[in-house]
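**Q** From the sequence below, what's the structure:
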Amino acid sequence: MRMVQAITSLGAYTAGQWGLVTAAQAKGAGVDSVTLLRLVDAGLLVRVRHGVYQLAVSEESAHLAEKAAWLALRPAVAGWVRPKLDPDGGVVSHRSAALLQGLGDLVSERIEITVPRRRATRDSEVKLRGRPLDEDEVTRVDGLPVTTVERTVIDLLNDRVDASHMGQIIHEANRRDRLDLDVLAEKVGCFSRRYGVTGRDGHALIEHLLSAVQDGRARAR
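**A** Coordinates of the predicted model:
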C-alpha cells in the first residue's frame, strides 16, 4: 500500500482519537505492519507507546500518554464507540485522574487505570487497578473516561496519600465547585483513623486534611 493511501485510511481513526491510532486499528484499516513502519521511518507517524502511534501533523493534545495507554487496553476498537464503563477497557483513575482533572500536584511514575476485572499488562508504565465502577463514578475529560473527583478522592484516601496532598486536592475541588464536602464526608469516615482522626467522622477528617494544607502554607511563610 502506498504511504499516501495508508495515511488516508488511518485518518478515520486519527481524526477521532486525538491524532492516535493503534497497530490493531491500522491492520483493520488495511495498513499492514510493513507500511506502518515505513510511515514511522518517513516521519509521518510517531510511536507514542508500544502499538500506538500519533499522526505527526496532528494538533497537540494534552495527556497523550494517558490517552494512548487507554487505547492500548482495547486496541482494535475505536475510542469513540467505547462506553464510559467498557467491560473490556478501563477508566483513568487515582493519581492519573487527579492529574487530568488539574487537581493537586501529585506525581505518579505510572499511568493508573481502573479496570472492571483483574487483568495484567506488560507495560511497565501502566498500573491496572481491578475494581468495578458505577456509572455515576465516571466522567469524561477531553473524551477520556476518568473517575469523578469524588471517586478519585476516595481512591487516593484508600491509597493513604499524605494529608497535605489530599487537603490540597479537596481544597481545589471545593473551590471550583467540583466537590460537595457534605456528600464526601458521608463516604470517607472509614478512612479517619488512617489519618489520626478518632472515630469515623468524615467531616472531622476533611477538616483535618484541609488544616494540613493551611499548616503547610504557614510553615512556607
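**Q** all contacts plus neighbour counts: C-alpha atoms, from now on.
**A** Fine.
**Q** can you pull out the strands in the protein?
**A** 20-22, 45-49, 52-55, 91-92, 111-115, 126-130, 138-141, 144-147 (DSSP state E).
**Q** Nearest residue to the middle of this structure?
**A** What sits nearest the mean C-alpha location of the chain, by C-alpha atoms, centre = their mean, is residue 92, with 2.8 Å.
**Q** and the longest helix for the chain?
**A** Using DSSP state H, we find that the single longest helix of the chain is helix 202-220.
**Q** what residues are up against the residue nearest to the centre of the chain?
**A** For residue 92, the contacting residues are 66, 70, 111, 112, 113, 114, 144, 145, 146, 147, by C-alpha atoms under 8 Å, 6 or more residues apart in numbering.
**Q** Quick check: of these, which has the highest neighbour count?
**A** When neighbours are counted by other C-alpha atoms under 10 Å, residue 147 leads the contacts of residue 92 with 31 neighbours.
**Q** got a list of what the nearest residue to that residue once chain neighbours are set aside touches?
**A** Leaving aside its sequence neighbours, residue 147 sits nearest to residue 138 (C-alpha to C-alpha, 6 or more residues apart in numbering; 4.4 Å). Counting by C-alpha under 8 Å, 6+ apart, residue 138 touches 84, 85, 91, 145, 146, 147, 148.
**Q** and for comparison, fold this next one:
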Amino acid sequence: MGFAVRPVLREFNCLKSVLKLYFPSMSIVVEPILQELAAGQWGLFTTAQAQARGVSRANLSHRERDGRLERLAHGVYRLGGVPVAPLDDLRAAWMSTEPALLSWERVSSPRVVVGGAAAAAVHECGGINPVPYHLITNERRQTQRTDIAYSRRQLDSRDVVVVAGLPVTSIERTVAHLVDKIGDLSLVGDVLADATRGKRAVDLEHLGLLLTPFAARYGHPRGDGPALLEQLRRSAGIDDVAAARELMQRPAIGSALTEIVNREVEEQLKIIVAGPEPQQPGSVEMREQIERMSTPALPELSRLVSEIADTVLAPVLQRQREQRHLIANTTLARSGDGTRDAAN
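**A** The predicted structure follows:
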C-alpha cells in the first residue's frame, strides 16, 4: 500500500509546484519577502537569502521571465523597477561571495573587502577600469568568474572603511595597492588628486609608510616611501599650497586654524601693547597708536588664513610676529623722537 501511495504524492507535489508557478496568487507571500530583502540591500537580494525564507528557485525564475526580477550575477537579483545604480554590479559581485548573509550583517567585521580599482570607484576617485573587481579576504579563495579576482591579505582596521554601504580599503591603502598593481603613476596620481580635492582627509604620512615596499621599484632608495609619495604627488599635480587650500575649504578645519591664528595674534598684540611701562610719558597714546596700526592688518590675516593650511601655518605666524615687532619698534622710536623734541 505504501509503495502505491508514493507515486501519487510525487505527482501531487509536482502539480502543486506547477500551480504555484503559473498562478502567482497562490504564492502572494513571496512579494513581501523579496521586497523586505531588497529594501536594505540597494534593491538587491541573493537566491540563498530568498530560499532561507521559503522562496524557491522556481518562484525566482518565474519572476525573472516576466520581468519582475533581473539577474545581475549568478545567484543575485534586482527587483524590477528599482533604479539602476553605478555600483550595482560591484555590489552584486560582493554579495555573491557570502550569499546567505545580509549585506548589513557583513560590514561591521567584513571577511571580504573591496580593494584596488574597484575601491577607487567606490571612493569616486580616478578613472581606472574596476573590472575584474578586486576582493581582499583573510583566507584563500578561488573562483572561475572573470569579473572577480581574489587576493589574500590581513588588513589593519584603519585600512578598511565603509563607503556607500560597502566595506572598501581606505584611500591610502587603495592608492598603495594601485601603485603596486597598476604601475602607471599618472593613473594612480589621478586617484590621489581626486581624493585630495574631495571632502575626506588623506593621511599622507600613513600613505608614505604604505608606499615603503615599492620605493626601490620606482628608482628611489629602498624603503623611502615619502620619496615615492612625492613623485606620485608631482605626477598628480599636487603641491603643498594647493593641498592646503583644498584642506581649508573644509569648514571645521578652516574655522579651527582661523581661531588658532587669531589667538596667536591677540597674544602678540598684548605683548606689544604691554611692552612700554605705563609710567612713561605718552605710553597711553602709544598703545592706542599701536592698536590703530595693527587693526587694519587683521582682515588681511583672515584672508591669508582662508588660503593656507597647517603645512604653511608656522611661516605665516612667524611673519605676523615680525610685523608686530616692527610696528612696536617703529612706534617706540617715533615716540622717543617726539619726547626729545618736546624737551628741547
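**Q** picking that back up, which of the contacts of residue 138 of structure 1 are still contacts in structure 2?
**A** Here is what carries over to structure 2 from these, by both residues aligned by TM-score structural alignment, their matches' C-alpha atoms under 8 Å: 91, 145, 146, 147, 148.
**Q** Could you find the closest non-adjacent residue to the counterpart of residue 190 of structure 1 in structure 2?
**A** Taking TM-score structural alignment, the alignment pairs residue 190 of structure 1 with residue 213 from structure 2. Distances taken as C-alpha to C-alpha, 6+ apart put residue 223 closest to residue 213 of structure 2, at 6.0 Å, once the chain neighbours are dropped.
**Q** And the one you found, what's its match in structure 1?
**A** Residue 223 of structure 2 maps onto residue 200 in structure 1, by TM-score structural alignment.
**Q** Pretty sure its match sits against residue 192.
**A** Yes: Residue 200 of structure 1 sits in contact with residue 192 when judged by C-alpha atoms under 8 Å, with a separation of 5.6 Å.
**Q** So those two - more neighbours on which side?
**A** Using other C-alpha under 10 Å as the criterion, residue 200 of structure 1 and residue 192 rank with residue 192 on top: 20 against 17.
**Q** which residues touch that one?
**A** If you count contacts by C-alpha under 8 Å, 6+ apart, residue 192 of structure 1 has them with 198, 199, 200, 201, 202, 204, 205.
**Q** before we move on, the earlier item: output the contacts of residue 138 of structure 1 as TSV; include the columns distance to residue 13 of structure 1.
**A** Below are the contacts of residue 138 of structure 1 laid out as TSV (distance: C-alpha to C-alpha, whole Å):
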residue	distance to residue 13 of structure 1
84	18
85	21
91	20
145	18
146	21
147	25
148	27
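**Q** what ranges do the helices span in structure 1?
**A** Using DSSP H, helices in structure 1 cover 3-14, 23-28, 33-41, 64-73, 94-100, 149-158, 163-175, 181-188, 202-220.
**Q** most packed of these?
**A** helix 94-100 (a mean of 23; mean count of other C-alpha atoms under 10 Å).
**Q** Give me the range in structure 2 that that helix lines up against.
**A** The aligned range for helix 94-100 of structure 1 in structure 2 is 116-122, by TM-score structural alignment.
**Q** after superposition, how close is that stretch to structure 1?
**A** Following superposition, stretch 116-122 of structure 2 is found to deviate from structure 1 by 0.7 Å on average (mean C-alpha distance after the TM-score superposition for structure 1).
**Q** Equivalent analysis for stretch 188-196 of structure 2, please.
**A** Stretch 188-196 of structure 2 differs from its equivalent in structure 1 by a mean of 2.0 Å after superposition (mean C-alpha distance after the TM-score superposition for structure 1).
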